[in-house]
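# After the sequence you'll find the predicted model.
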Amino acid sequence: MMRIVLSVIGIVLALTLVRIGYVVTRASGTLSHPEYTDNAACTPVEIAPGTEDVTFDPVSGLAFVSAAERRSGEMHPRNGIYAFDPQNPDSVRLVSIDAPADFRPHGISLWRGEDDAGQSIGRLFVISHPYTGHQVLIYDVADDGALSHLETVSHDALRSPNDIVGVGPTQFYASNDVYFGDTPMGYLEAFLGLPLGSISYYDGQDGRIAADGFAYANGVNVSADGSELYGAGFIGRTLHVFDRDPATGDLTRTARHPVPLGLDNIEVGSDGALYIAGNVNVFDFLAHQKDPTSHAPSQAVRVDPATGDWTTVFADSGEAIDSTSVATRVGDQLLLGAVFDSHVLVCPYSAAP
C-alpha cells in the first residue's frame, strides 16, 4: 500500500514539475525574439517614476499618466496622476493635487458621457494600493484636464486590482490579477499558471465578480460602443473577448486569442483595434526590477479583436524604454509607458487609421 502511495506522490510531483516547466518557459518569453522597430524618432517625456498606465482624453487633448515608484515598496512623494499634451512635451503637470497622502496609483481609465441631467461629464477612474487596502478613486475631469476627487470605492470583489475601465459615472470593471496574492499559495498559483484571476464589476452601489478563468488577469477595456469587453491574461498570453450587457454588466466570453506576449494594459484605438504592450521576457524584467541599469526588452502589438490577428507596432531592446506596460495610440503617435521607467516614450506611428 505504501508503495502505491509513494508512486502516486511521485507521479503528482513529476506532473507538477512538468507543468511548472511548461508555464515558466511559455510565460517567461525565452522563446520570443521580436524584431526591433526603428525607434530613432521617438522622444522621451520625463514624468515621474513608474509610468505604468497612459490614457488619452480627446476632449482636452491631454494624455493622463499614472505614475508610482514601485522598486522600494514605499510611498513616494512623486506618486500621482500627471497630464501632458503629446504635441508639447514641456506641458507635463501634476493634476491629482487633492490625492491622499498614501496614493499609489496603478491602472487608470477615462470615461466621458452624460450625467442624469444630460450634461457632458468626464470621469477618471484610478486604482490605488494604500497600505490599508485596495481602492478605486473616481475623479471629475474638467475640460482643461483638472481633476477633482469625487468618491473612493472599495468592495469585497476588488481582491487584487490591476487595471480598470469606467463604463459610467461611477460604474467600472477592474481586473483581479491573482486570487491568493503575495502568499505561498500565490506563488503556486503563478508557477502553475492557475486560471484564478478574474474581472470584478461595480454597478455604482455593489461589486461582484463578472468573469473568471484568467491566468494572471491584467489589462481590461471595452469597445467604443460598450458592447464588448477585452481582458488580458498575462501568464496565459491570451486576449479574452466578452459580450457585455450594458444594462446588467454581465459578461459572456466569446473568444480567447493567443498573443505571444505577457499582455499588460489594453488601449482601444480610434480604428477599433486594440493596442497592447507587455512583457517580452520575465527574467529580464525581474533583473531590471532589481537593477535599473539592467535593461528589459519592450514590445507592443496591434490586435484585431474579431480575429485575434496581431502585428508588432513597437519593439525595443530596452534602451529606449524598459518592458513597456501600455501603448496608447493618439493619431499618428504611440505613447508608451513602463512599470519602472520615469518617462513616457512618444513615437511616430504611421499605420492606416
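Thanks, I have the structure now. Numbering: from 1, shown residues only.
# CA atoms for contacts and neighbours, from now on please.
Will do.
# check contacts around residue 353.
For residue 353, the contacting residues are 270, 271, 331, by CA atoms under 8 Å, 6 or more residues apart in numbering.
# tell me what whatever helix or strand residue 188 lives in is packed against?
Counting by DSSP states H and E, the element that carries residue 188 is helix 184-191. Identification of packing neighbours for helix 184-191 by 3 or more CA pairs under 8 Å, 6 or more residues apart in numbering; DSSP states H and E yields helix 2-28.
# what comes up buried for the helix it packs on?
Taking 16 or more other CA atoms under 10 Å as the basis for neighbour counts, the residues of helix 2-28 that come out buried are 20, 23, 24, 26, 27, 28.
# hmm, back to that, how far off helix 184-191 does the helix or strand following the helix holding residue 188 point, in degrees?
Later in the chain than helix 184-191, the nearest helix or strand by DSSP H and E is strand 197-202. Put simply, strand 197-202 runs at 110 degrees to helix 184-191, going by axes from the mean of the first three to the mean of the last three CA atoms, to 10 degrees.
# Return the set of buried residues in strand 197-202.
Residues of strand 197-202 classed as buried: 197, 198, 199, 200, 201, 202 (neighbour count, 16+ other CA under 10 Å).
# Comparison target, given below:
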Amino acid sequence: MARLLIPVMIVLCGMTWRLYELLDFGRTVYNHRPGACRLVPGIDKGSEDVDLVREEGIAFVTSGVVFMQPHRAHVKGKIFLYDFNQKLGGGAPKAKELPIKGASFDQNNFHPHGLTHWIVNGVIRLYVINHSNDFKHSVEHKKSIKSPLFVRPNDLVAVGPDQFLLNNDGVAQTELGNVIEILTFYRGGSVVLWDGKEAHTVLSGMGGPNGAAFDAKNNKIFISEVNKRKVNVYDISKDKKTLTQVSSFDLYTVCDNLSMDNDGSVYCGCHPKINEAAVALNDCDGVSTSASQVLHMRFGEDFKTIAVSEPYANDGKELSGSSIAVVHNNQILIGSVCRGLLHCTIDDPSVL
C-alpha cells in the first residue's frame, strides 16, 4: 500500500503545482503605459475584439459578448466604429455605434465576439462571430453562416473573399464544462476553414485556440493557444485547407486576440493573472477586476525566433480583462472582454 501511495502523492503534488502555476497565484503586475490613456466614452459592456482597416485608418469594435453566461443575455450586442484620424486635442476619443440593418435580423439574439474583414472592390466586408441567448453560434456577414463545425467559436480571420479561419477554443457549452476542460487539460480546440460554401476542420486537438492573425505577405497564420500559453506560427497552403506548423513560442501568459501590424509584427491583449480573470469575467456587471497586459511580438525572418516586449500593463484598476490591442497612427486601442475600451497615445515608438 505504501509503495502505491508514494507515486500517487507525487502525481497529486505535480498536478497541484501545475494548477498553482496555471492560475498565476503569486504573480505581480506592475503598471506602465506608452503615453496618456483614456477610456473611450459610451463603451462599457466590452470591446472584446477590435479589427483595424489600415487603408482607411478606422477600426471596428465588438461589444456585448455573452460567452457561456446566460445571466448576461440582457446585454445588447453592438458594433462601434473608431476613427484613428479624428483630432483628439484635449478632448476624449470618440467611437460611433453603427446601426445594424436588416428586417429579418434578430438583434435580441446578437452578442458579437471575434470579427474580421476583407475588402472586395473597395467595399469592406465584415465577418462577425455571434452567440445567441441560448449559446447557438453563427458568423454574421451578408447572411448568417452556420455549420456543425462552429462548436465554440471565439475568433476568426479572413484569408480571402468569403473565406475565413475560425477558432473553436473548446467543446463545452457551459461555464462548468469549460472549467473542467481547463483543469483536466483536455485538448478539444480546433481550427476550421470556411471556404465560401462549407466548413472544413484544418487543426484539432488544440489547447484553447483563441486569437488569430493572417500575414498575407509571408503567407503565415498566427494562433494563440490560451491553455498552453503559446503563440503558434503556421504556413497556410494555397487552398487554405492545410496549416503546417513553423514554430511555437511560450509566452508565460494567457494571450487572447491577436492583431497584425504593418511591419509583420503581432500585438496581443493578454490576461496575466488568470485567477483574477476567472472571477472578473464572470462578474462583468460587478466590482471584480482583473489585470491587463499588451504584448508586442517581433519574429525573425524564418519565424523561428521571437522578441517580445510589453507596451502596456495594469493591475486592472484602469482596464480590466484586456483582450486585444491594435496600433495605428501613434495610437493604441486596448479592448476588454466585458468592460471599457482604452485609448492610449504612443509618446515614443521605442516603448513598443
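Noted; the coordinates are in hand. Quick caveat: nothing in here was measured; it's all calculated off a predicted structure.
# Can you tell me which of the buried residues of strand 197-202 of the first structure is nearest residue 281 of the first structure?
Minimum separation from residue 281 of the first structure among the buried residues of strand 197-202 of the first structure (CA to CA) is found for residue 197, which lies at 20.9 Å.
# ok, that closest one - contacts?
Listed by CA under 8 Å, 6+ apart, the contact partners of residue 197 of the first structure are 175, 176, 177, 178, 179, 212, 213, 214, 215, 216, 217.
# Under the alignment, what does residue 321 of the second structure map to in the first structure?
Under the alignment by TM-score structural alignment, residue 321 of the second structure pairs with residue 323 in the first structure.
# got the contact list for its match?
With CA under 8 Å, 6+ apart, residue 323 of the first structure has these contacts: 278, 279, 280, 285, 296, 297, 298, 299, 338, 339.
# Quick check: chain neighbours aside, which residue is closest to the counterpart of the last one in the second structure?
What it means is residue 339 of the first structure. Under the alignment (TM-score structural alignment), residue 339 of the first structure maps onto residue 337 of the second structure. Nearest residue to residue 337 of the second structure in three dimensions, chain neighbours excluded: residue 48, at 4.3 Å (CA to CA, 6 or more residues apart in numbering).
# Now for that neighbour, how many residues are close by?
Residue 48 of the second structure is flanked by 30 other residues according to other CA atoms under 10 Å.
# Now the equivalent of it over in the first structure: which helix or strand?
In the first structure, the residue matched to residue 48 of the second structure (TM-score structural alignment) is residue 52. Using DSSP H and E, residue 52 of the first structure sits in strand 51-57.
# Buried residues of that strand, list them for me.
Neighbour-count burial for strand 51-57 of the first structure, counted by 16+ other CA under 10 Å, picks out 51, 52, 53, 54, 55, 56, 57.
# Stretch 201-221 of the second structure too?
Of the residues in stretch 201-221 of the second structure, 201-203, 206-215, 220-221 count as buried by neighbour count, 16+ other CA under 10 Å.
# what's the span of it, first residue to last?
The separation between the terminal residues of stretch 201-221 of the second structure, taken as CA to CA, to the nearest Å, is 15 Å.
# so what's the residue nearest to the spatial centre of the second structure up against?
Taking CA atoms, centre = their mean, the centroid of the second structure lies closest to residue 257, which sits 2.3 Å from it. The contact partners of residue 257 of the second structure, by CA under 8 Å, 6+ apart, come to 49, 155, 210, 211, 212, 224, 268, 269, 270, 323, 324, 325.
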